[in-house]
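>>> My questions concern the predicted model and sequence given below.
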Amino acid sequence: MTEISLGREATPEDVADVVSWFVSPHAKYITGQSVQVDGGMRYQ
């Protein structure tokens, strides 16, 4: 897992947390964004 800065693969909960935030009132002013949920993975 040296390619991932956080040292582990993502879980379904990691992705669900981001999705939950995007559909919450906290993100009401966010439009047209793309967010990588990759733990800081570096492509080589």
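Structure received.

>>> going forward, measure contacts between C-alpha atoms and count neighbours the same way
Will do.

>>> Tell me the spacing between D14 and W21.
Distance from D14 to W21, counting by Cα to Cα, to the nearest Å: 11 Å.

>>> List the residues that are in contact with both of those two.
Shared contacts of D14 and W21 (Cα atoms under 8 Å, 6 or more residues apart in numbering): none.

>>> A further structure is provided below for comparison with the first:
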Amino acid sequence: MFTLTKFNFRHREQNSCANLLAKNAIICNKQWFMYHTCPNFLIL
């Protein structure tokens, strides 16, 4: 139902949340992971 969507590429080093999610994914060593709420490690 979005009338407009825009995506901008950012390296994960320029996006602290994405960087933390990527680092956590490496530590967890799972094929995929889905969050339904904001993970505690992202809450500053």
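Now that the structure is in, tell me what you want to look at. Being a predicted model, the structure only gives us computed values, none of them experimental.

>>> Need the TM-score between these chains.
The TM-score (TM-score structural alignment, normalised by the length of the first structure) is 0.36; 22 aligned residues with a Cα RMSD of 2.3 Å.

>>> Buried residues, the helix or strand S20 of the first structure falls within. List them.
Assessed by DSSP states H and E, S20 of the first structure sits inside helix 12-22. If you call a residue buried by 16 or more other Cα atoms under 10 Å, then helix 12-22 of the first structure has these buried ones: F22.

>>> Quickly find the element holding A18 of the second structure.
helix 16-28.

>>> buried set for that helix?
L21.

>>> now for it, which elements pack on it?
Helix 16-28 of the second structure sits against no helix or strand, with contacts defined as 3 or more Cα pairs under 8 Å, 6 or more residues apart in numbering; DSSP states H and E.

>>> any idea how far C17 of the second structure is from C28 of the second structure?
Distance from C28 of the second structure to C17 of the second structure, by Cα to Cα: 16 Å.
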